[in-house]
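Undergrad: Provided below are the primary sequence and the corresponding predicted coordinates.
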Amino acid sequence: MLDKVENSPELESLPLTDNERLKRESNFLRGTIAEDLKDPITGGFTADNFQLIRFHGMYQQDDRDIRSERSQQKLEPLHNVMLRARLPGGIIKPEQWLAIDRFAADKTLYGSIRLTNRQTFQYHGVLKPNIKEMHQVLNGAGIDSIATAGDVNRNVLCSTNPVESELHQEAYEWAKKISEHLLPKTKAYMEIWLDGKKEKTTEEPILGSTYLPRKFKTTVTVPPNNEVDIHANDLNFIAIAEKGKLVGFNVLVGGGLAMTHGETGTYPRKADDFGFIALEHTLAVAEHVVSVQRDWGNRSDRKNAKTKYTLDRVGIDVFKAEVELRAGVTFQDSRPYEFTSRGDRFGWVDGIDGNQHLTLFIMNGRILDYPGRPLKTGLRKIAEIHPGDFRITANQNLVIAGVPPKQKDEIERIAREHGLLDDNTSPLKLNSMACVSLPTCPLAMAEAERYLPTLIEKVEGLLEKHGIAQDHLILRVVGCPNGCGRAMLAEVGLVGKGPGKYNLYLGGNRVGTRIPKLYRENIGEEVILGELDSLIARWATERNEGEGFGDFVIRQGVVKEVKVSVTDFHA
């Protein structure tokens, strides 16, 4: 059964996408990457290698701000790569941070470290001659980038809540186990980047010789905080505890946020609850949710290849039954749980072990030394003295975890002196998010990261105008509809449509369990702010007690609630 099916039975008559060919011919993800590295004629990767390096955790990009200028000079674009590291649960040691910091400063075009909502970090602007060194530096620090991009299971997210640290530690250990279990077995990464011994690969027992039809994302989370946005992911394990001890997981399958403008066959979708499993079945269920998607996913249309579309095409019950059959497990009824919050708890939080944890807000996750705010220097100074660890959150922020009481004042002093801690940051800003977008993302249609601070300031003005300055809404901006900034789980989501133009979506909720709906299409800032001004004015005066903005616009009929995406999202 494993590794026999190249396309789902009902799709067998359709041609496979070219991505299926290049995976099949790649010699288990090796391609000719090693040879391409030696080519001095171009700063980029050619032919299939452009796609294959993604399985090694990299995307080829260029600086779009200077693309036109270089073209006029008859130069190729300034090709470079973005690398995304593999850090299950986002936990990193101070000595690892220092190694990451040094390479960012010495060998990247932008000098920054970018924390992502995949609970890891990214380098942007690594030129071809420095790529191999980058992997070797990371490997020396105990970090790799295996399977953080491409058609595989990517970095596994996990709750970073330091309050329930014993339960979190158990969940984190499972996140690591799931990540390791679902990794590609090919040694291509070690051979190409680390000069490892060449070993012939004959099979990929879980992923298959042509890997998955599309990317696959997994989380492990501990209620009541939905900090990892479970509905953005293909596979989710919701921790169920008894007397403070982890006893199993509720399993949710089929979430995903990407879509394509103008194509109604694509849509964001919430994950479905398959039921409860005991701990001993975790890896088997993870493996066979993946294997069913591997065999049944659409390999003829990458826009409909994700798990969410497989569930809607074959039926939730059929997919679930196949997982049970392959795993030899029967899902039990889901155990009760509730999400009451989303996002990070900022400032100091007491841990149960006597240590404390400081959560820092990092605007857009971008760590760099700015005028008057030398964030990167501050974190380096903290890493030099901190005996605990760092935890990257799924919301682009950073926890300085495990701070002994005697060190608390020193850590806080460094954080404040370097602009890492600001008591006046608004609730709106703390709960907002943007993807990277321009100038480095090749898919970006509009600004996101660079635009978000300006937009926040103007929306803060609207909240103040209507007397609710200390309230907030979940605001997210993305440069394209591919889902990276999770705007399709926001109360107000802006999705880039073109330069300075966005689609405005409304109606998500504060805990991240509802998809928003299109309200206005292809509009600029003036219209966006005009619409928000009117709606915030109504929300301030007409809302029920404690009613969030997204709940308000649904109740008032501003937009219809999206209950079932396949029928409701485009209706």
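TA: Yep, that arrived. Numbers count the residues shown, from 1 in each chain.

Undergrad: use CA for all of it now, contacts and neighbours both
TA: Noted.

Undergrad: tell me, what residue is most central in the protein?
TA: Nearest to the mean C-alpha position of the chain, counting by CA atoms, centre = their mean, stands residue 118 at 3.1 Å.

Undergrad: in addition, the following structure is provided for comparison:
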Amino acid sequence: MGQEGKLSKIEIIKRNSNYLRGTIVEALQDGTSHFSEENIQVLKFHGTYQQDDRDLRRQLTKEGKERAYSMMIRARIPGGVLSADQYLQFDKLADDYGNGTMRITTRQTFQLHGILKANLKETIKGINEVLITTLGGCGDQVRNTVSCAAPHEGPFYDAVRQDLLKLVDATSAKTNAYHEIWLDGEKLDLSDGTSPEDPLYGEAYLPRKFKIAFTYEGDNCCDVYSNDIAIIAHRDGDEVEGYTLAIGGGMGRTASDKHTHPFLAQAFCFVKPDELIETCRTVISIQRDFGNRENRKFARMKYLVQERGIEWFRTEAEARLGHALALPREIEWKSAHDHLGRMSGANGQVHLGFFIENGRIHDTESMKLKSVLRDIMTTYQPGVRMTTQQNLILTGLTEEMASEIEGKLRDAGVKLVEEQTPVLVHSMACPSMPTCGLGIAESERALPAIVRKFESALAELGLRDEPISIRMTGCANGCARPYIAEIGFVGRVIGKYDLFLGASAEGTRTNQLFREMVPAEELVSTVYPILKAFREERLPAETFGDYCNRVGIEALQERFVPVS
């Protein structure tokens, strides 16, 4: 599959990139405002995307001017764990070179937007100065590896963290190009025909992006099944008994192609801790060798798993490993909520998790979030954890520090989680307009107003305290994981969205398409009668997603979609 026939355009670019070098060095010195298409594709492996301000496109074209180009930089921060000083470096770089904002992504890392090409190298160097890289932030390789962000303490959790870091190292690209280009590292002499081919990725890397997530059995706050490899840790006292692996998850689809779908990872095997790295690398190598390199719409590993089947995948992995794989364990999930509010730690420590709407850290007239966080980081030097639901946890505080920080947040106009509705706290949106080149409809700029209309509707129905998850994306790629939200809005054209309903609150079931092309101003009114029916017909303790799934999408359509 994908190894014969015509290669996609991007596959050819990768093969001709001289192991991710392209002509980036020359382009950084050519005085222009943007990169060529070939370099744009290679730059993704280095953690940066070329974008432009889409709000200005039409006017600039009318004036005969070029687009307002800039770069987005995405770091690689395994598990979203930072020091206060590392956080402050991103804060400074956002002001010095970016648009003054920082964005927490759904993969526990920071994106900086608005970086001009002329400042790209200095920004990437600045990130590396605090021992963080952008290599692996994007591109057809293993992306930032995520995990449950709960600030648990003890030998078991320390061991899982160490296994995560070892796996990150074992699955990171080994090219020297990154250090050559951005950190003025020693340039390799390839004139003698020496091949610096990556031992895992080879010459052409993977057919498509690859995502890995860790979590602890019972806690699915990181939507572990949405990843290519889901790694679930099992505990035996203070030790890691082993890991259950599930494979083949992925959110993206193409709205115009009914053969594309979001999938959740399927149970694959159980491994002991010392078998984890080799098994994961083997899974990655199978995707490398058999994944579709002709059509990028079908290049994610989820399509290989769906086409060949789990049993074929297990047989292939066992042949490469040279031993049989143990069967996966049965998994029981208890929660998928983010870890927000005050949490007690060891030795009297306190951890504080708080909601950041759509992950955007910036100052507005009514809320000085970026400024107050800078003050908090400087004053208290907490540990920092980003969550996969785009929120922030401050760790290692005393009770007094936590109270002072809560006061500072309130004074800055930042509400604590107990002061916000569950539907707001469970909402997420991708950036989309005006920076993302793939965005078709608004997302981050649209969802806040829509969620507040939902808040009013739920209050009217007596459902204010229902933790219903709402997620929105500006296109079908699904970066905010809308397909595992109880209510998912996916941009189809400007101002209109496909509406999905019925995912499980535990992240173990995708939702289904309820209605296409719903205007933004009708999203709340379209869902309202279903919410009313849920209130009247729900079973004891039944969630909204489970209600929609129990009743069935077709039955809901018959009752609530008007006949045209």
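TA: Cool, the structure landed. Model, not experiment: these values are computed from the prediction.

Undergrad: residue 35 of structure 2 matches what in structure 1?
TA: Mapped onto structure 1 by TM-score structural alignment, residue 35 of structure 2 lines up with residue 45.

Undergrad: from what I can see its match touches residue 36, true?
TA: Yes. Counting by CA atoms under 8 Å, residue 36 is a contact partner of residue 45 of structure 1 at 6.3 Å.

Undergrad: who has more neighbours out of those two?
TA: Between residue 45 of structure 1 and residue 36, counted using other CA atoms under 10 Å, residue 45 has the larger neighbour count: 22 against 19.

Undergrad: one step back: please list all residues in contact with the match of residue 35 of structure 2.
TA: Residues in contact with residue 45 of structure 1 (CA atoms under 8 Å, 6 or more residues apart in numbering) are 33, 36-37, 60.

Undergrad: ok, residue 390 of structure 2 next?
TA: 104-106, 108, 355-359, 428.

Undergrad: make sure residue 509 of structure 1 is actually in contact with residue 551.
TA: Yes. Using CA under 8 Å, residue 509 of structure 1 is in contact with residue 551, at 6.2 Å.

Undergrad: tell me the secondary structure at residue 240 of structure 2.
TA: strand (DSSP: H, G, I helix; E, B strand; the rest coil).

Undergrad: what is the neighbour count of the counterpart of it in structure 1?
TA: When structure 1 is aligned by TM-score structural alignment, residue 240 of structure 2 is paired with residue 246. Other residues near residue 246 of structure 1 number 19, with proximity taken as other CA under 10 Å.

Undergrad: need the three-state assignment for the closest residue to residue 246 of structure 1 other than its chain neighbours.
TA: In space, and not counting its chain neighbours, residue 246 of structure 1 is closest to residue 240: 5.9 Å by CA to CA, 6 or more residues apart in numbering. At residue 240 of structure 1 the chain is in strand, as set by three-state DSSP.

Undergrad: from residue 217 of structure 1, how far off is residue 240 of structure 1?
TA: Residue 240 of structure 1 sits 20 Å away from residue 217 of structure 1, going by CA to CA, to the nearest Å.

Undergrad: the two: which is more packed in?
TA: Counting neighbours by other CA under 10 Å for residue 240 of structure 1 and for residue 217 shows that residue 240 has the greater number, 25 against 22.

Undergrad: pretty sure the more buried one is touching residue 275, no?
TA: No. Judged on CA under 8 Å, residue 240 of structure 1 makes no contact with residue 275 at a distance of 11.5 Å.

Undergrad: overlap in contacts, the two.
TA: 250, 335.

Undergrad: between residue 509 and residue 551 of structure 1, which one's more packed in?
TA: residue 509 (24 against 21).

Undergrad: for the more buried one, which non-adjacent residue is closest in space?
TA: Once flanking residues are discounted, residue 509 of structure 1 sits nearest to residue 550: 5.0 Å by CA to CA, 6+ apart.

Undergrad: can you give me the strands in the stretch 201-350 of structure 1?
TA: Applying DSSP state E, counting those that start in this stretch to the stretch 201-350 of structure 1 gives strands spanning 218-221, 235-242, 245-253, 272-278, 347-350.

Undergrad: winner for burial among those strands?
TA: Neighbour counts (mean count of other CA atoms under 10 Å) averaged over each of the strands of the stretch 201-350 of structure 1 peak at strand 218-221, with a mean of 27.

Undergrad: hmm, back to that, need the contact list for the alignment partner in structure 2 of the residue nearest to the centre of structure 1.
TA: Correspondence of residue 118 of structure 1 to structure 2, assessed by TM-score structural alignment: residue 107. Applying CA under 8 Å, 6+ apart to residue 107 of structure 2 gives the contacts 80, 144-146, 387-388.

Undergrad: of the residues you listed, which belong to strands?
TA: Among the contacts of residue 107 of structure 2, DSSP state E puts residue 146 in strands.

Undergrad: among the contacts of residue 390 of structure 2, which are in strands?
TA: Applying DSSP E to the contacts of residue 390 of structure 2, the entries found in strands are 104, 428.

Undergrad: which one of the contacts of residue 390 of structure 2 sits closest to residue 262 of structure 2?
TA: residue 106 (16.4 Å; CA to CA).

Undergrad: picking that back up, of the contacts of residue 45 of structure 1 - the most surrounded one?
TA: Compared across the contacts of residue 45 of structure 1, residue 60 has the highest neighbour count, 25 neighbours, by other CA under 10 Å.

Undergrad: aligned partner of that one in structure 2?
TA: That one, residue 60 of structure 1, aligns with residue 50 by TM-score structural alignment.
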